[in-house]
Structures are given as C-alpha cells and as structure tokens.
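>>> Kindly return the folded structure for what I paste below:
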Amino acid sequence: MNGEVDRRGLLKLAGGSLAALGLTAAGCGGGSGSGDGTVTIRYAWWGSDDRAKRINRTIELFEKKYPKIKVKTDFQPYLDFWKKFNTQASGGNPPDVFQNAIGFLRKYDQRGVLLDLNAQAEAGNLRMDGFRAGLEKFGEVDGKLLGVPVGSNSMALVIDKPVYEKAGVTPKTGWTWDDFHEAMEKIRKQGRAGDSGLYGVMYLYDPYLRQQGKAFFTKDGLGFDEADLKEWWTKGYAGVKSGIYADPKKVAQIKPKSAVAAEIAASEFTWDNFTVRYTAEGKSEYGLAPIPTTDGKKTGQYLGSLMLSGSKRTQHPKEVAQFIDFMVHDPEVAKIMGYDRGVPTTTAQYEAYKPAEEKDKVIASVNKEIAAYEEQLVEAGVLETITPHPAGADVCEAAFLRIAEELALGERSVDEAVKQFFTECKTALGS
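Coordinates of the predicted model:
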C-alpha cells in the first residue's frame, strides 16, 4: 500500500528463520493426494516470525476441522517471497494458496497464474458474504475473483505523541497540507525533524493525487504526469534541505529501525496496522493521526488489504477454497491473528477479536486505536475504491522508493529523478 514507512527497512524487519520454527518448506509439484483421500496443499506467505507462529496455530485448527486436508507451509521476508514465487510461477509450480496483494493481481492473472475463485464461491466452498465495508470486492479484477481479503488497513500518520504535544500540534480530521507543513516547522524548532520523509511513500502519494481527482495507477497505467511528480518531489526535497524532514543518511543508518522509534523524526506515514511496530521498537507513546487534505474534506483514502489467492494450476481447488473460507471467516482464527495482517475483514472475525483481551496491555491499546481509526474512516464516508493495479505496478513502486531516496540524498536532481521514474515505469508497464 508497503515504500510505506521505509519499506526496505520494514522488509528486513519482517524477515524470519524458517528452520527455527520447524516449518516445512514447500516442495516441488502441485498439491498431492493419498490413497485414503487425504490431500496436501501448499501455503506460502511473507512476514515475520511472529506472523508465522500465529499462522501455524491457525493451520492446526484448520487441519482439525478438515482432517483430510494437510497443509505444507513456506514463509519468507517480503522480497524473498516474491523472488521465489516468481520463479515458481514461471516454472509452473506456484503454491496452491498464497498471501497476495493488490499490486500483483493483474500481473499474475495475465500470466495465467491465479485461480478464479468465483466457481468455488458458487459451489458453496467459499463464502463471500459477511465482509466489512465492501471488502469482498477488493480482490475482483475484470469480473474474476482473484483474491479474498484477510485484513484491512489504511494510510495514517503515526506520531510520537509527547513530541507533538510539546510542539503544540494537534492533528485533526480535515487538516490541510498547509497545516501539516506548519506543524513540521513547529516540531523542527523542538530539535527533531517533523517527518521521516514522505516523498518516497507511493501509498501516500496516491491519496494525495486522489484528493485532486487523479490517482497513482489506473487499470492501464499511470494516472498522473511528470508535472505532478515534479511538484511532489520538489516539495519533498525542499523539506529535506530545510530540516522539517529527517536527514535521509541518518534514516538509512538506523535501518531496519524506524526513524520515529529512533527519535530522528516525530512522525511518518504508514499503514495503520503497522503502529504496533513503533511500540515494540521505541520508548515513547505513539498514536494515529489523520491524513492531511487539500480541501479540508477529501482524504483520497481507501482500505487496503492483504489477501489469499489460489493457483490456477492447483489440483485441489475445492480444498484451496475451503482453506481460504476458514481463514477469513473462522472466529478462532481472528483471536489468534489479532491485527497482524490488518483489521479482520469479515464481521464474524472483527467481532471475535477484542483488543482489550490481549495480555500485553500496550498492544491492546494500540490495536484498540487502530480499530477506532478505521471505524472513523468508515463512519465519515471518506473511503474510496482502489483500482486494481496494472501489471508491472510492483516494479513502479520499487522504482518510486529507490529514486525518491536517491533524490533525497542529493544523488539526482528533481528533473533527473522525475525523468528516470517515468522511463523505468513506462518500460515496466509496457507503455
């Protein structure tokens, strides 16, 4: 949606040891069957050790309910996951079911990798009712059901509360980008950069464009032009030079720790469900603030989501559908996963998990704030529909983050950065 925060730093943070958890790496070939009718499906995802532990507990529950379905697991850090998945997909050997994101739906659908789950929904193996805020539509592309969301999130501004309070800054719904800039100046006078550097966060630039009737992506390509990006990056670079945004060299030095937790910056834009990261890394108290607006009304936000997709080559589409159904509807799964992958997308799971019941009171407090933030977005009616990204969007996102960082470090001028991004992105999108 993720780079959000500092994506590469977050991806390092999300890495984990497969062997340490005793997980079974996915083998070659599709899902298998046995003489007694038992079938095996392969399930792959990206994330941290903690996510892996939680997911494996949910798999134990699934296998108890469906004793004839066994699940082989494989998890990797984000970048490693997609490298491995791309190799498997190219070789005709993707996992039967896997974690997915909107930036990859069209890409792998065009390659004939993704299973259209509509037939399984019609057969009753996958329930597509009971979802919150229209999220059941999130994985639909051109009439095909290519993914089922497991957790929702939206962009937010994570703030160091004591620093904001000391600077006399109180972000409120409807505050403008001018208000935000003024807040950054006030915080800088307190001896800390206001923000870690928003210029490379694609999933923030997208709402900013939407506030002006545009978007980062259309279904066919980019939804903005070079003049739009020049304005964004000119402001971003000026913020770095003035000190209201953190020194990118310092931000790089403390990776994978976040600039906010390292007390280099007082805030940064990221997905709301990442808030727990700051609590785990830092010593301060952190909270969620609304996205600034252009006109005081339109935020350009939408609910994003991780999702589960199936392989078109799976030998067991029914079992894949039953697995996905269990993971998005079973209340006990929600109690185990919490908000690790975002706020549960189905009403049954949303109501089953109570943040206050977390043993860790700090995490309980953070999760309660995440839920309240999303509830406020839904009630305010500001949420829009995200357009499924075109094939090659993942390459554009990586280029956006990398080139923005080069710009901030002074390795490229604004004009050079803009030209380089559009050159790389047009190649990736085939336009």
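>>> only C-alpha atoms for contact and neighbour calcs from this point on.
Noted.
>>> Give the buried residues for stretch 183-202.
Neighbour-count burial for stretch 183-202 flags 183-188, 192-202 (criterion: 16 or more other CA atoms under 10 Å).
>>> cool, stretch 33-47 as well?
33, 39-47.
>>> now swap in stretch 106-124 and tell me
Using 16+ other CA under 10 Å as the burial criterion, the residues of stretch 106-124 that qualify are 106-109, 113-121.
>>> Next: stretch 413-430.
Going by neighbour count (16+ other CA under 10 Å), the buried part of stretch 413-430 is 413-414, 417-418, 420-422, 425, 428-429.
>>> Now render those residues as a markdown table, adding secondary structure.
A markdown table is the format used below for those (DSSP: H, G, I helix; E, B strand; the rest coil):
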| residue | secondary structure |
| --- | --- |
| Ser413 | coil |
| Val414 | helix |
| Ala417 | helix |
| Val418 | helix |
| Gln420 | helix |
| Phe421 | helix |
| Phe422 | helix |
| Cys425 | helix |
| Ala428 | helix |
| Leu429 | helix |
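>>> Of those, which is the nearest to Val169?
Proximity of the buried residues of stretch 413-430 to Val169 (CA to CA) peaks at Val414, which lies at 30.3 Å.
>>> Need the three-state assignment for Ile159.
What three-state DSSP gives for Ile159 is strand.
>>> these two touch, right, it and Thr270?
No. Using CA atoms under 8 Å as the test, Ile159 is too far from Thr270 to be in contact (10.5 Å).
>>> Need the overlap of contacts for these two.
Shared contacts of Ile159 and Thr270 (CA atoms under 8 Å, 6 or more residues apart in numbering): none.
>>> so the closest residue to Asp6 other than its chain neighbours, which of the three states?
With sequence-adjacent residues excluded and distances taken as CA to CA, 6 or more residues apart in numbering, Asp6 is closest to Ser258, at 7.3 Å. Three-state secondary structure (criterion: three-state DSSP) places Ser258 in coil.
>>> Ser258 and Gly282, how far apart?
Per CA to CA, to the nearest Å, Ser258 is found 9 Å from Gly282.
>>> just Thr234 next, same as before
Thr234 is 31 Å from Gly282, where distance means CA to CA.
>>> swap in Thr73?
From Thr73 to Gly282 the distance is 32 Å (CA to CA).
>>> Just want to know which of the two has more residues nearby.
Counted by other CA atoms under 10 Å, Thr73 and Gly282 do not tie: Thr73 has more neighbours, with 23 against 17.
>>> element containing the more buried one, please.
strand 69-76 (DSSP states H and E).
>>> for comparison, sequence B:
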Amino acid sequence: MRTQGTVDRRSLLKVAGSSLAALGLTAAGCGTGSGSGDGTVTIRYTWWGSDDRAKRINRSIALFEKKFPKIKVKTDFQPYADFWKKFNTQASGGNAPDVFQNAIGFLRKYDAKNVLLDLREQAEAGNLRLDGFRAGLEKFGEVDGRLLGIPVGSNSMALVVDQAVFTQAGVTPKPGWTWDEYHAALARIQQSQGRAGDAGPYGIMYLYDLYLRQQGKAFFTTSGLGFTEADLTDWWTKAYERVRSGVYADPKKTIQAKPKSAVTAGLAGSEFTWDNFAVRYTAEGKSTYGLAPIPTTDGRKTGQYLGSLMLSASKRTEHPKEVAQFIDFMVHDPEVGRIMGYDRGVPATEAQFQAYVPTDEVGKQIAAYEKQLVESRVLEPITPHPAGADVCEAAFLRLAEEMSLGERPVADAVKQYFTEAKTALSS
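Got it, this is the predicted structure:
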C-alpha cells in the first residue's frame, strides 16, 4: 500500500539494500524450489526493503529452519523498484520465487498473469491458519474468492506533523476535523511559523482515494478509474493555487531537500504518509513528530482502511505445503513478531501484536493511532486495485509534480493522466 510531498514515494522506492554476501544471504537460484535425497526441500523467498529489514527477516528465517529442519530458505532482497523489475522478469519466464513480499496494487496484475497460488487449499489442509488476524485483515489478500496473499502487517494513511510547529501555531488536530479546518490550520502555520503548512498532498494516490471515498467514489473500481476528469481538475487546480500561495511547500525546494522529507528539512509542518513510516521522521529529523487524523468532508467519514504488506506464493512452486508452513510461521509466530516489530507495519495477527509492545514513543503512537481507527469504527473495506494500479500510481505522482512545478497546465496534466491510466488499465 505510497505511498510524495511526504517521505516521498520516489525516495522510498530507492531504499538501498546492501550486498547479499555482507548479510550472509544466498542469491535466488533458478527453478521454483528444490529437493534433496534426505527429504529436505529448499524454497526461495524474496522481498524489497532496507538492510535492517533483511537482518530482521533472516533472524526470523533462522528460527523457522530450526523448527522445520527439512525446509531450507534461500533469500534475496532488493530496493522497491529493482525488486519489481526483477520479479517481473522472473514471473514472465516462469521462474517466480516460491514466496515473495507483495502489495495490494499487484494482486490482480499477477493474478491475471497466472503467477499467484491460491492458498485456500493449503489453509483447508491445515498448513496455514486464517484465524487470529486483527480487524478483518485475513480477507485482505482475497481476490474474487481466491486467497492470493496473507497480510504480515497493517498500516493506514495519517498526517505526520512536526509537533513543535503545530503547538506554536496553536493547532490541535482532532478526529473528525474537516478539510476546511485542515487548510485553515495550514494557513495559520504559514502565517505564524514562516513555513508551509503541508508538503503538498496532491500527488499521493492513496490520499486522493480517501478523499474520493469520503464522497462516495473511489480512485479505482474493479476494472478502471472511479473518478472523472472534472474531479481531478478540481483537486489539482486547488493544489496549484495553494502551492502558489505558500500554504503547500515550494516543490522545487522539496525536490532539492531529498532524500530528506519536506517536514524534516523544515520546509513544511506536516505531510501525509503511511502511519508506520513515522519512525523514519524521528531518525531523519531533529524535532518531535506525531500522527494526526485524516481530515473529513462531513466530520465523520475518513474513507480509511487498513492496508498491508503480504506474503504471496508462486503458482509454479513445487512445494506448496512447505510454502504455506513458512508463511504461517512468519505471520503467526510470536518471536517473529518481536523480531520484526513495526518494520512491515503493525503486526497483522493478535499473537504477534501482543508479542511486540513498542517502548519507543513513535511506536506507541503508531499502535495508538491504529487502535483509535478500529475503536472509532471508521475503517472500511479496501478499494479494489485492478491490474495496472502500480503504473497508475507512478503516473499520478509524476504528473502531479510536473503540475506543481508549473511544467504542465492543470488541464494538460489531467488529460495526460487519464490517457496513461486508461492505457495501463486496459493492457
């Protein structure tokens, strides 16, 4: 689930991984798993992420191999963009890894390419537990009745704020605040603190989806876009005006500040991103950062849902039982929960959620934020993501940036977006 005028999407997609050798990893070989004469089988597991995620995952795998000595796991990881480039090549050649980290925007895409294993049969055989998940997350990986992914963690969109800036401006966001109140707060920050109120939310596909959902629409339907050119024209026209007024940060300065975010670079007081990304601000900036609620249209409906990374399996795997046992272990084992923490979001299962209790202030805020979302009953089913959603997201970010920089008029950016999106969704 990039994802921007935030810890921006492009920067996140370029999180670097170290050499496999430095971490004691074995590069994925050919074929979808292998076996040996003594009954030991080997499965391949790949993911995207940072060096820290790799270390945590490999500690978890060591526990798995100790419990299941007849199953060995070969590993490989890449930065986000490189991962999907390599995975697409592997999948196209019939050589997808046995197990891999996945996201909602890719389920229908690779289901349509006949890549994903329906895990329902393994669940029914007792090799994969579907109970014990938080807030209905067990259904997160379902597509048309097939179980194509198992969630490993949850997150939701939030507004990350520089707490000192908001306090000095006398702004206290509360659940149910409206978009008008949000923009009034940004103007107050600009006037009193001499910086933009927000980095600029106009290129964040998942935030625009929430805005649309608040109005009974959505970014996607099961087969295409769920909004009109007039809708997007209104969104980007107002955004362009706010960039020019200084309520949203100067996009040129935001780009120059990378890899820092506009908030930690002192250019803006807030920006929208996934709640579990909040840990990055503390590591990157010098202020104190917190999570604020999503603004609403009517004072109640946020349009939010719990998103999640997930584990999927290859339809060509020679070891579906062992793959299911591995996935089950990675999402249910309490010790894995303690090892992974909130690296992939708040743990998806109750067992891992209870096993890891954050002691740091940011972790506590993330847990409290999602607890409030569940208890306030604002969460809804996730918007369907058709095949091509990943291409739509990249185009939305790119064209929004060009619009904000004045390189494309709003009308031209909107028309170009619909052209590119319709092509992606029909291919």
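>>> Could you tell me the TM-score of the two chains?
Here the TM-score for the pair of chains, by TM-score structural alignment, normalised by the length of structure 2, is 0.98; 424 aligned residues with a CA RMSD of 1.0 Å.
>>> and the buried residues of stretch 106-124 of structure 1, which of them are in strands?
Counting by DSSP state E, no part of those is found in strands.
>>> In structure 2, which residue range corresponds to stretch 209-223 of structure 1?
The alignment of stretch 209-223 of structure 1 onto structure 2 (TM-score structural alignment) spans residues 212-226.
>>> Also stretch 168-176 of structure 1?
Going by TM-score structural alignment: stretch 168-176 of structure 1 matches residues 170-178.
>>> what do you get for stretch 235-251 of structure 1?
Going by TM-score structural alignment, stretch 235-251 of structure 1 sits over residues 238-254 in structure 2.
>>> Equivalent analysis for stretch 91-101 of structure 1, please.
Using TM-score structural alignment, stretch 91-101 of structure 1 corresponds to residues 93-103 of structure 2.
>>> how long is that stretch end to end?
Start-to-end span of stretch 93-103 of structure 2 (CA to CA) is 21 Å.
>>> likewise stretch 20-33 of structure 1?
Using CA to CA, one end of stretch 20-33 of structure 1 lies 28 Å from the other.
>>> whereabouts in structure 2 does it align?
Residue span in structure 2 matched to stretch 20-33 of structure 1, by TM-score structural alignment: 22-35.
>>> quick one: buried residues of that stretch?
Across stretch 22-35 of structure 2, burial judged by 16+ other CA under 10 Å covers 25, 27-28, 31-34.
>>> and what of stretch 378-392 of structure 1?
383, 386-392.
>>> Just send those residues back as JSON lines, with distance to Lys172 of structure 1 and secondary structure too.
Listed next are those as JSON lines, based on distance: CA to CA, whole Å; DSSP: H, G, I helix; E, B strand; the rest coil:
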{"residue": "Leu383", "distance to Lys172 of structure 1": "17", "secondary structure": "coil"}
{"residue": "Ile386", "distance to Lys172 of structure 1": "24", "secondary structure": "coil"}
{"residue": "Thr387", "distance to Lys172 of structure 1": "28", "secondary structure": "coil"}
{"residue": "Pro388", "distance to Lys172 of structure 1": "30", "secondary structure": "coil"}
{"residue": "His389", "distance to Lys172 of structure 1": "31", "secondary structure": "coil"}
{"residue": "Pro390", "distance to Lys172 of structure 1": "34", "secondary structure": "coil"}
{"residue": "Ala391", "distance to Lys172 of structure 1": "37", "secondary structure": "coil"}
{"residue": "Gly392", "distance to Lys172 of structure 1": "36", "secondary structure": "coil"}
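>>> just so I have it, where are all the strands in the stretch 151-300 of structure 2?
153-154, 157-162, 270-274, 289-292 (DSSP state E, counting those that start in this stretch).
>>> I'd like those strands as JSON lines, with distance to Gly303 of structure 2 appended.
Listed next are these as JSON lines, based on distance: least, CA to CA, whole Å:
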{"stretch": "strand 153-154", "distance to Gly303 of structure 2": "16"}
{"stretch": "strand 157-162", "distance to Gly303 of structure 2": "10"}
{"stretch": "strand 270-274", "distance to Gly303 of structure 2": "14"}
{"stretch": "strand 289-292", "distance to Gly303 of structure 2": "15"}
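>>> and of these, who's closest to Ala103 of structure 2?
Nearest of those (CA to CA): strand 153-154, 11.0 Å.
>>> Excluding residues flanking it in the chain, which one is nearest Gln349 of structure 1?
For Gln349 of structure 1, the closest residue by CA to CA, 6+ apart turns out to be Pro331, at 4.8 Å.
>>> Next, count neighbours for the equivalent of the one you found over in structure 2.
When structure 2 is aligned by TM-score structural alignment, the residue opposite Pro331 of structure 1 is Pro334. Pro334 of structure 2 has 20 neighbours, counted by other CA under 10 Å.
>>> What of Gly239 of structure 1?
Using other CA under 10 Å: Gly239 of structure 1 sits among 24 other residues.
>>> close enough to count as contact, it and Asp247?
No. With contact defined as CA under 8 Å, Gly239 of structure 1 does not reach Asp247; the gap is 9.8 Å.
>>> Find the nearest non-adjacent residue to Gly246 of structure 2, please.
Ala196 (5.8 Å).
>>> superposed on structure 1, where does the helix or strand hosting Arg56 of structure 2 end up, distance-wise?
Arg56 of structure 2 is part of helix 51-67 when elements are defined by DSSP H and E. With mean CA distance after the TM-score superposition for structure 1, helix 51-67 of structure 2 departs from structure 1 by a mean of 0.4 Å once superposed.
>>> Over in structure 1, find the residue span that helix aligns onto.
Using TM-score structural alignment, helix 51-67 of structure 2 pairs with 49-65 in structure 1.
>>> and the counterpart of Lys318 of structure 1 in structure 2, how many residues sit next to it?
Counting by TM-score structural alignment, Lys318 of structure 1 lines up with Lys321 in structure 2. Residues lying near Lys321 of structure 2 (other CA under 10 Å) number 18.
>>> Kindly report the same for Ala280 of structure 1.
Around Ala280 of structure 1 there are 11 other residues, counting by other CA under 10 Å.
>>> Same check on Gly168 of structure 1?
Using other CA under 10 Å, Gly168 of structure 1 has 12 neighbouring residues.
>>> ditto for the one 10 residues further on
Applying other CA under 10 Å, we find 12 other residues in the vicinity of Asp178 of structure 1.
>>> Might one say that Leu117 of structure 2 is in contact with Leu311?
No. When contacts are counted by CA under 8 Å, Leu117 of structure 2 is not listed as touching Leu311 (10.9 Å).
>>> Need the residues touching each of those two.
Counting by CA under 8 Å, 6+ apart, nothing touches both Leu117 of structure 2 and Leu311.
>>> re the thing from before, distance check, the match of Lys318 of structure 1 against Val41 of structure 2.
Taken as CA to CA, the span from Lys321 of structure 2 to Val41 of structure 2 is 11 Å.
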